[in-house]
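**Q** Provided below for reference: sequence and predicted model.
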Amino acid sequence: MLAWLLVGVIATYIVLSLFLLFVSASEKKGYELDRQKHAAVVVVGDLGHSPRMNFHALSIAKEGWKVTLIGTIESNLMPEIVENEGIEVVELPKIKRSGPFVLYALKRIVFQHYHLWKALRDCGKLDVVLVQNPPSIPTLGSSRFFVLFTCPSARLVIDWHNFGHSILALTVKQKWAVKAYQFYEFIFGRVASAHLTVSVRMGLVLRGMGIKARRIIPLHDRPFKSYVINSKEQKELKSKLFSDLVTPNSKLVVTSTSYTPDEDLGMLLDGLAIYDKVPKAAELNVVVTGKGPGKDAFLQQVDALELSKIRVFTRWLTYEQYHQLLSVCDLGISLHKSSSGYDLPMKVVDMFGAGLPVAALKFPALDELVREGENGLMFSSAESLSATLQTAFTKKVYDKIKTGAVKEAANTWSTTWDEKLGPVFMTNPPPLTYVPSSSSSDSE
């Protein structure tokens, strides 16, 4: 079955290459200094759940560029995106699943490649095409063919959020399929003019792929703005949102999930079960936000635990409601275990934006974001999660990590973006091929 999909991908690229070779009108290279610069920001996924790419669009528009934001729309967009006159949102169509899986998958591959290329072509003359990876297919191939055949003057920039092949390995057991996907990602991922990474360690991996250091710009996620509120506002909002839960001895804990394999919800439940048996431990109200196919099974597992001092409930919230929730909670939990070990959880960034300290599942790159005992704590098992929850709510520890989290909220996205990418997107920028080495160093 997977072999047929591989054949389908290869056939798609052969046909797409021939199609573009004959029908695409190539443009002349070079910048027109009297024309407003135009960037396409691409997500082959839900724009409402792609905050980093939304932030890119807003930052580029702030520099006076015209921005076309391309992706599917399955949830509400940020109000700042909707209200920004410099940003045009183009929705990618979704394909309904029908028929045998192989035929559906092949149809989806062709469908997505064509519609992404078409959306880029309809933008007109572009100077920069900024794409999110993963998903690698169709993003890397389709955008590369667009730049190669349709708009040679555009510069392709890849924003590496993770590695697509590492995510595929979570659900696909056939090693050859993962290797084939990795090869695809390696071939098409190397040819961009510049590479943004969410961690320094990810940049080092790209260097191992043969990408020059001067083309790599580590750009850590940061909160778009501070959502920190004072203690009086926090108390009032908490009473308004959770009037039936707020008691003097209870703590409000939050975690967000999409119920996917890269988040260990089993560890959360096991850790809560252990914590529930600890004498004199504080009562917990655990809010689980998000949606996904595993939600019903998760709730059944919660009911089976029969917890006595812990209440777990779920909520689906809008962007603004979610940040309101974070601003009134006492602790955030991140269960993101990273398929590659090199990406960083956006949920922790959101929590820091509200001045919320975190307890996070440990993996190699996490220390670039969470500093043990300063803005949060780390755990590696259900037992250590239980111990971490107990430690976090001791006054001395909590006061310190709370202070550290509030400090994190002051370091916003615009501060980091302006420093790292502002010079690239300034008025009449030099070609991205010549990114200064000082902007792409492997250290912050």
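**A** The structure has been received and is ready for your questions.

**Q** For the rest of this, base every contact and every neighbour count on C-alpha atoms.
**A** Noted.

**Q** which stretches of the protein form strands?
**A** Ranges of strands within the chain are 38-46, 66-72, 87-91, 128-133, 155-160, 194-197, 216-218, 250-256, 283-289, 310-315, 331-334, 358-361, 376-379, based on DSSP state E.

**Q** In CSV: the ones you listed, plus distance to Ala273 and mean neighbour count.
**A** Formatted as CSV, those follow (distance: least, Cα to Cα, whole Å; neighbours: other Cα atoms under 10 Å):
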stretch, distance to Ala273, mean neighbour count
strand 38-46, 34, 23
strand 66-72, 39, 23
strand 87-91, 44, 19
strand 128-133, 37, 24
strand 155-160, 36, 24
strand 194-197, 37, 25
strand 216-218, 39, 27
strand 250-256, 15, 21
strand 283-289, 12, 19
strand 310-315, 9, 15
strand 331-334, 15, 25
strand 358-361, 17, 25
strand 376-379, 16, 24
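
**Q** Would you mind putting the ones you listed into TSV with distance to Ala409 alongside?
**A** Below are the strands of the chain laid out as TSV (distance: least, Cα to Cα, whole Å):
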stretch	distance to Ala409
strand 38-46	26
strand 66-72	26
strand 87-91	26
strand 128-133	25
strand 155-160	23
strand 194-197	21
strand 216-218	20
strand 250-256	18
strand 283-289	21
strand 310-315	24
strand 331-334	14
strand 358-361	13
strand 376-379	13
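
**Q** here comes the other one, which I'd like you to weigh against the first:
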Amino acid sequence: MGALNASVRVPTAGGSGQWLRRFLAFLGPGYMVSVGYMDPGNWATDLAGGSQFGYTLLSVILLSNVMAIVLQALAARLGIATGRDLAQACRDHYPKPVAFALWLVCEIAIIACDLAEVIGTAIALNLLFGIPLVMGAIITAVDVFLVLYLMRHGFRALEAFIIAMLMVIFACFGIQIALAAPPVAEVLGGFIPRVEVVTNPAALYIAIGIIGATVMPHNLYLHSSIVQTRDYPRDDAGKRMAIRWAVTDSTIALMLALFINAAILIMAATVFHKAGHTDVQEIEQAYALLSPMLGVGIASTLFAIALLASGLNSTVTATLAGQIVMEGFLQLRLPTWARRLVTRGIAIVPVVVITALYGSEGAAKLLVFSQVLLSMQLPFAVIPLVRFVTDREKMGRFVIAPWLASLAWAIAAIIVVLNMKLLFDTFVG
């Protein structure tokens, strides 16, 4: 990634309309990060939440999105202020054994994320083209060539591909929401927090799952690195300007992620919950029911197209994150194709084995397990991030304000407690 630093030109001279040109120059990293907030792993929790509890859990999606906006803003600030990404900052700060352990858990998180992408893409290929799940999982190995092709054309090509796929997902769900025509008053009411989210154990379990599946640990490493691809002046004024535009970019992109996650839940609530189908938790179930219940043949196809676009998008960002983490922690650079084949190969094996033995039901359970595995890694990324951005020695004049530090530690505590509860319920409860 070092070669890509300062590779995207940013206009610095004044003049009318210059703010728009600067905004467009910084447009991209936020959208690459937002991919992790709407990957196939999120779909299962959103579908389950909507079908079981109607619009009630929209407030949880909103809360998790606010947390994501704050944490990604902090990751961007760390990268721009220090010139180090989160992996490099961990390597500099912690003893070698601790840094190695952090790298290891981050690699597990990336493989878990890859697991969700393999399953999601395989399911999409099965739904659209009838390709068996096992074959679909194997086909996902060739995505390495897509990543290599895009990287050969520069960082802007990667960003353009990501944004194009996001627009496909956005359009698919926009059409589905228009077809479903949910009651606006009930939808807006769902964004107001309800006591039953906490008092109802089943609702609380899905709520924790939504938060656990939303904030992705590797996204924090990714964002802190790719914001440095912009060629802003590396002085205080340039860094301040870069932080402002990078945070604007990621906030707008994560609002798009909020729309897509909310759209999945709203669609499940309007189409399934209202009709009494409160047990829809698997992607294949949703696909099979959508067209018959909406009375529009294209509804299920749009759902599968969005799923395929989501899987392809996640592939690109997971590849980049893996490269950043390995270089940052170990100062080790593997060729992109080798790095990609190793992580994707590790992810494909369990998918192929479980799917061959237990079919699509086994794949669905593996998808949920991948989210639990991701939840286990989250504290190991969030806590170092908040620790660094509250350290005046590291951040200098860009250290975060006391009120923001309190908010960041509160978010870290909420995520850790909820994830611990999710793990306890999964393995003990």
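**A** Received it, and whenever you're ready, just let me know what you need. Since the structure is predicted, the reported quantities are computational estimates derived from the model, not experimental observations.

**Q** Once they're superposed, tell me the TM-score.
**A** Overlay of the two chains. TM-score (TM-score structural alignment, normalised by the length of structure 2): 0.28; 191 aligned residues with a Cα RMSD of 6.9 Å.

**Q** Nearest to Met267 of structure 1, out of the strands of structure 1?
**A** Comparison of those against Met267 of structure 1 by Cα to Cα identifies strand 358-361 as nearest, at 9.5 Å.

**Q** list the helices and strands that closest one packs on?
**A** The contact analysis (3 or more Cα pairs under 8 Å, 6 or more residues apart in numbering; DSSP states H and E) places strand 358-361 of structure 1 against strand 331-334, helix 346-353, strand 376-379, helix 382-392.

**Q** how about 7 Å then?
**A** strand 331-334, strand 376-379 (3 or more Cα pairs under 7 Å, 6 or more residues apart in numbering; DSSP states H and E).

**Q** of all these, which lies closest to Val254 of structure 1?
**A** It's strand 331-334; of these, that one is closest to Val254 of structure 1 (Cα to Cα) at 4.9 Å.

**Q** Contacts for the closest one next, please.
**A** Strand 331-334 of structure 1 has contacts (Cα atoms under 7 Å, 6 or more residues apart in numbering) with Leu252, Val253, Val254, Thr255, Val348, Met351, Leu356, Pro357, Val358, Ala359, Ala360, Leu361.

**Q** Pick the one among those residues closest to Val41 of structure 1.
**A** Distance to Val41 of structure 1 across the contacts of strand 331-334 of structure 1 (Cα to Cα) is lowest for Val348, with 23.6 Å.

**Q** Just give me the neighbour total for that closest one.
**A** 27 (other Cα atoms under 10 Å).

**Q** For the stretch 201-350 of structure 2, which segments are assigned as helices?
**A** All helices of the stretch 201-350 of structure 2, identified by DSSP state H, counting those that start in this stretch, fall at 201-214, 217-226, 236-268, 283-294, 298-330, 336-377.

**Q** With adjacent residues omitted, what lies nearest to Gln234 of structure 1?
**A** Val328 (5.3 Å; Cα to Cα, 6 or more residues apart in numbering).

**Q** That neighbour touches Lys238, doesn't it?
**A** Yes. Here Val328 of structure 1 lies in contact with Lys238, judged by Cα atoms under 7 Å, at a distance of 5.6 Å.

**Q** Let me know the distance separating Leu320 of structure 2 from Glu327 of structure 2.
**A** Counting by Cα to Cα, to the nearest Å, the gap from Leu320 of structure 2 to Glu327 of structure 2 is 11 Å.

**Q** The two - which one has more neighbours?
**A** Leu320 (22 against 17).

**Q** Count the neighbours of the residue nearest to the more buried one when sequence neighbours are not counted for me.
**A** Spatially, and ignoring its direct neighbours in sequence, Leu320 of structure 2 is nearest to Leu222 (7.2 Å; Cα to Cα, 6+ apart). Using other Cα under 10 Å, Leu222 of structure 2 has 29 neighbouring residues.

**Q** quick revisit: could you export the helices and strands packed on strand 358-361 of structure 1 as TSV, including distance to Leu16 of structure 1?
**A** Output for these, formatted as TSV (distance: least, Cα to Cα, whole Å):
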stretch	distance to Leu16 of structure 1
strand 331-334	41
strand 376-379	47
